[in-house]
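A.B. asks: Provide a 3D model corresponding to the input given below.
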Amino acid sequence: MSENKIKTSSGIEIKKVYTTCRPMEELPAEFPFTRGIQKDMYRGRLWTMRQYAGFSTAAESNKRYHYLLKQGTTGLSVAFDLPTQIGYDSNHDLAEGEVGKVGVAIDSLKDMEELFDGIQLENITTSMTINATASTLLAMYIALAKKQGADLSKISGTIQNDILKEYAARGTYIYPPKASMRLITDVFEYCSNSLPKWNTISISGYHIREAGSTAVQELAFTLANGKAYLKAALDKGLDINVFSKRLSFFFNCHNNFFEEIAKFRAARRMWANITKELGSTDLKAQQLRFHTQTGGSTLTAQQPINNIVRVTNQAMAAVLGGTQSLHTNGFDEALSLPTEQAASIALRTQQIIAYESGVTQTVDPLAGSFFIESLTDDMETAALKYIDKIDAIGGSVLAIEQGYIQNEIASAAYQYQKDIESGEQIIVGVNKYTAEEKVNPEVFRVDDSIRISQIEKINQLKAERNNEKVSEKLAAIKTAAKGNDNLMPLILSAVEEYATLGEIADTLREVFGEY
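C.D. replies: You can find the predicted model right below:
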């Protein structure tokens, strides 16, 4: 009688025992960086403990940021509400019911000033999860830094700015792909001259995974998108040895512990080879730096306290995989935005791993494991097959326009759901070890009335600002959008006059159209 085959979530077969692997000769910080990008990794500096937060008004989110900083978080990560993500002010008809719900509402520089009240931007790194309107939100951040008197050469952080995964998996796009790619490369070019320490894109596998992809698909599609951004920047005439140093990645971390560690190790090796093939010669330009967030879609509304164990398992895998930055989800996030208690436990999870587990004491502690090294190779081989298919189609933009990537993700999501329903995939508390529960947890709710206060703020802003200057600045953006000039300086100039996010997005809609 033959044994049932055991496979990872990506369908890679797991052997009963591993007795050999490819010889491990490379060291950390050496090409192709499988073992990590720093010689001493966490012995020298821990990962950035970054908690993703943002809800309601800028003032309310500011309170949560100060709370997290007091708890020991070492970097801020901003969640924006849906209208902000798709270029609508809070007073737009389509914003009704969504203002401040899945993130903070930012309509103008005034809101950005409130969001970071009492926080010196020169002294903190900030990650902003924003894509279609990334150029405008970054401009607001720069404008605020200038008002604070900050040295822009010292401002550090990350703007997600990854539109390709929006078309493939998440949906918060505005303009057609080519116009969107122009905005992204404008940010690359502007920051390489004016914000040298800023990460100009966070190429995101996170949302691809949340949409239902396998680990291998997340790896392949993310790096294929990264390749498309490299080529777009090269086409613009930018130097890969300069702009590639400011690209970063954002990965998910799910429950299959060893598969996730192998995914991160394979990602570094694959990216090093991709950048080298496209002409990079600088080791720093070949390094894959990444932020990790634990898997939101793995969290269960049933027995939510179990999610603390899931998040711990995922966070440990991210650390063993060599992440530069980490967000741990709150245990209650299948029910609502995280409460302060849940956010605090999530941060403490990282601190316990950092200071009590011992996993930070040596670099790449699982290197040389027959299983880990073999699985890293298997992940790379499987992901390269996808990248070869995407290259044959003509790259990520065409593969997305033809629906190839979306269809692959949808098929994987469908299969995973079937496996849960058949019991082949066990989810504790959902399809096994269930219990009668009183569903009455403390949940976090955002009041709809905040839309009214945001509308009042917009009305007051428009009454106080110089509307003639705003019109001039918007007209300049419109003219430049019809040509090839870099739009970032013009967007920055408009937000400094308190043009709203929606006004800028609408100006670009007039030229680029909507997708």
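
A.B. asks: C-alpha only now, for contacts and for neighbours.
C.D. replies: Will do.

A.B. asks: I'd guessed residue 487 sits against residue 186; true?
C.D. replies: Yes: here residue 487 reaches residue 186: they are 6.5 Å apart, a contact under CA atoms under 8 Å.

A.B. asks: mind checking which helix or strand residue 158 is in?
C.D. replies: strand 157-159 (DSSP states H and E).

A.B. asks: who's in contact with that strand?
C.D. replies: The contact list for strand 157-159, computed with CA atoms under 8 Å, 6 or more residues apart in numbering, reads 125-131, 134, 138, 197-202, 248.

A.B. asks: try 7 Å
C.D. replies: Under the contact criterion CA atoms under 7 Å, 6 or more residues apart in numbering, strand 157-159 has outside partners 125, 126, 127, 128, 129, 130, 134, 198, 199, 200, 201, 202.

A.B. asks: Tell me how far it lies from the chain's centre.
C.D. replies: The chain centre lies 10 Å from the centre of strand 157-159; the measure is CA atoms, centre = their mean, to the nearest Å.

A.B. asks: now do stretch 384-391
C.D. replies: 23 Å.

A.B. asks: Just the buried residues of it, please?
C.D. replies: 384, 386, 387, 390, 391 (16 or more other CA atoms under 10 Å).

A.B. asks: try stretch 165-175
C.D. replies: For stretch 165-175, a neighbour-count test (16+ other CA under 10 Å) marks 165, 166, 167, 168, 169, 172, 173, 174, 175 as buried.

A.B. asks: As JSON lines, those with distance to residue 239 and secondary structure would be great.
C.D. replies: Below are the buried residues of stretch 165-175 laid out as JSON lines (distance: CA to CA, whole Å; DSSP: H, G, I helix; E, B strand; the rest coil):
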{"residue": "165", "distance to residue 239": "24", "secondary structure": "helix"}
{"residue": "166", "distance to residue 239": "26", "secondary structure": "helix"}
{"residue": "167", "distance to residue 239": "27", "secondary structure": "helix"}
{"residue": "168", "distance to residue 239": "28", "secondary structure": "helix"}
{"residue": "169", "distance to residue 239": "30", "secondary structure": "helix"}
{"residue": "172", "distance to residue 239": "29", "secondary structure": "coil"}
{"residue": "173", "distance to residue 239": "27", "secondary structure": "coil"}
{"residue": "174", "distance to residue 239": "28", "secondary structure": "coil"}
{"residue": "175", "distance to residue 239": "26", "secondary structure": "coil"}
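
A.B. asks: I have a second one here; can you model it like the first so I can compare?
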Amino acid sequence: LDDMLVLFDGLPLDEVSTSMTINAPASSLLLMYQLAAERQGIPGTKLTGTIQNDVLKEYIARGTYIYPPAESLRLISNIFEYCHTEIPRWNTISISGYHMAEAGATPAQEIAFTLANAKEYVRAALAAGLDVDDFAPRLSFFFVARTTLLEEVAKFRAARRLWARIMRDEFGAKNPKSQMLRFHTQTAGVQLTAQQPEVNLVRVALQGLGAVLGGTQSLHTNSYDEAIALPTAKAARLALRTQQILAFETDVTKTVDPFAGSYVVESMTDDLEEEAMTLIQAVEDKGGAVRAIEEGFQKNEIEKSAYDVALQIDSGERVVVGVNKYTLDEEEPYEPLRVDPAIEAEQCERLAKLRADRDQGAVDAALEKLQAAASGTDNVLWPMREAHAVGATGGEVSDALRAVWGKYTPRDAF
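C.D. replies: Down below sits the predicted model:
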């Protein structure tokens, strides 16, 4: 909590919307944010923002999970319930295909496995007693934008069609907002190269253009030095300027679905929708996203696609400018961002002081309450909030839940 207070010092949290790309420990970060706002005198009812909170794709593509899938789903449904009462304007999940795409998923796999995960989250919320039209309007999505501009436009269009039909026909959503596929897009970091990094400015511009033409509501453009290090100030500014040119110097934001009626895009949309629907059904046939994850289905499909792409690049069938074609004999020197290592020592000192100054008895009692809730069926967010309020760290809260729920070991590590 002390770190959160430092991070948001001086920022009016009732006037900004904060997005946190956090998954397995999303509950802790959200509660610390709420507690920081309360220190400013701002109630949870005035807070707006988003937590990614999409833990299922962690098992598929990233590996930064903590608990077994079933327990992770329980935690997410607890967050849905908590926010419905305490932070009603908060977007409680951003269901992400981006990381699967970065791991090698095809466009059809990206939207299929994302929407299959989304169905699992909807089922979890319904099982927790929530009404679909109470929580579904707060669902949001997160996709990649590759350099294959037309295919990406078709992908976004197919995803919207599929989600509207899923929510209306499978879950009986009546509110039109429950059927909307609201999504954020990030340009494809995996397609950016360390070789001739300035060329990435062109890639990012094309990727951003495809996202806008595909109807994204929110956009992040990567810095040209993404493949090398954290962005320098200049690189980050150029990424921002790319968005600003798209927004203010072009006319692509003035028309909804500008490719509607294009034979090639309509045909590609139909093909992607059909291919994605087949994959969604394959997940359903295995018992849903969690059961398919436990079998390693999605991960295996994505890894096969990634291997195919690697072979295409190695053979030259797939051109990557500056890597396997149009290369330079000698690269220009580049000085990446260097982070001061003294920051680590300073943070260690802050943590030691926190533990020395807090009421350890109150922390221990709060963590015991959290474990008692986790052992039963109570919502764990309220005792978790109490633990953070008296000084428990994110790691201590995670350890307390890990002691009850265990730690997930993936199938391929057995």
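
A.B. asks: Just the buried residues of stretch 384-391 of structure 1: which are in helices?
C.D. replies: 384, 386, 387, 390, 391 (DSSP state H).

A.B. asks: so what corresponds to the fourth one in structure 2?
C.D. replies: By that I understand residue 390 of structure 1. Matched to structure 2 by TM-score structural alignment, residue 390 of structure 1 sits across from residue 283.

A.B. asks: wait, isn't that match in contact with residue 290?
C.D. replies: No: assessed by CA atoms under 7 Å, residue 283 of structure 2 is found out of contact with residue 290, at 9.0 Å.

A.B. asks: elements contacting the lengthiest strand in structure 2?
C.D. replies: Secondary structure assigned by DSSP state E gives strand 139-145 as the longest strand of structure 2. Secondary-structure packing of strand 139-145 of structure 2 (3 or more CA pairs under 7 Å, 6 or more residues apart in numbering; DSSP states H and E): strand 93-96, helix 98-102, strand 183-187, helix 200-213.

A.B. asks: now, of those, which is deepest in the fold?
C.D. replies: Mean neighbours per residue, mean count of other CA atoms under 10 Å, is largest over these for strand 93-96, with a mean of 27.

A.B. asks: Give me the buried stretch members for stretch 337-345 of structure 1, please.
C.D. replies: Applying 16+ other CA under 10 Å to stretch 337-345 of structure 1 flags 337, 338, 339, 342, 343, 344, 345 as buried.

A.B. asks: Make CSV out of those residues and add secondary structure.
C.D. replies: Shown next, in CSV, are those (DSSP: H, G, I helix; E, B strand; the rest coil):
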residue, secondary structure
337, strand
338, coil
339, coil
342, helix
343, helix
344, helix
345, helix
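
A.B. asks: measure residue 351 of structure 1 to residue 68 of structure 1 for me?
C.D. replies: Distance of residue 351 of structure 1 to residue 68 of structure 1, computed by CA to CA, to the nearest Å: 13 Å.

A.B. asks: Counting neighbours around each, name which of those two comes out higher.
C.D. replies: Ranked by neighbour count (other CA atoms under 10 Å), residue 351 of structure 1 and residue 68 place residue 68 first, with 22 against 16.

A.B. asks: Walking through the stretch 51-200 of structure 1, point out its helices one by one.
C.D. replies: In the stretch 51-200 of structure 1, the helices defined using DSSP state H, counting those that start in this stretch lie at 58-71, 82-85, 109-115, 134-147, 164-165, 177-194.

A.B. asks: can you tell which of these is closest to residue 264 of structure 1?
C.D. replies: Proximity to residue 264 of structure 1 (CA to CA) singles out helix 164-165 among the helices of the stretch 51-200 of structure 1, at 18.7 Å.

A.B. asks: related to what we said a few turns ago, where does the strand holding residue 158 of structure 1 end up in structure 2?
C.D. replies: Going by TM-score structural alignment, strand 157-159 of structure 1 lines up with residues 49-51 of structure 2.

A.B. asks: what do you get for stretch 359-377 of structure 1?
C.D. replies: Under TM-score structural alignment, the match for stretch 359-377 of structure 1 is residues 252-270.

A.B. asks: Which of the residues in that stretch are classified as buried?
C.D. replies: 252, 253, 259, 265, 266, 268, 269, 270.
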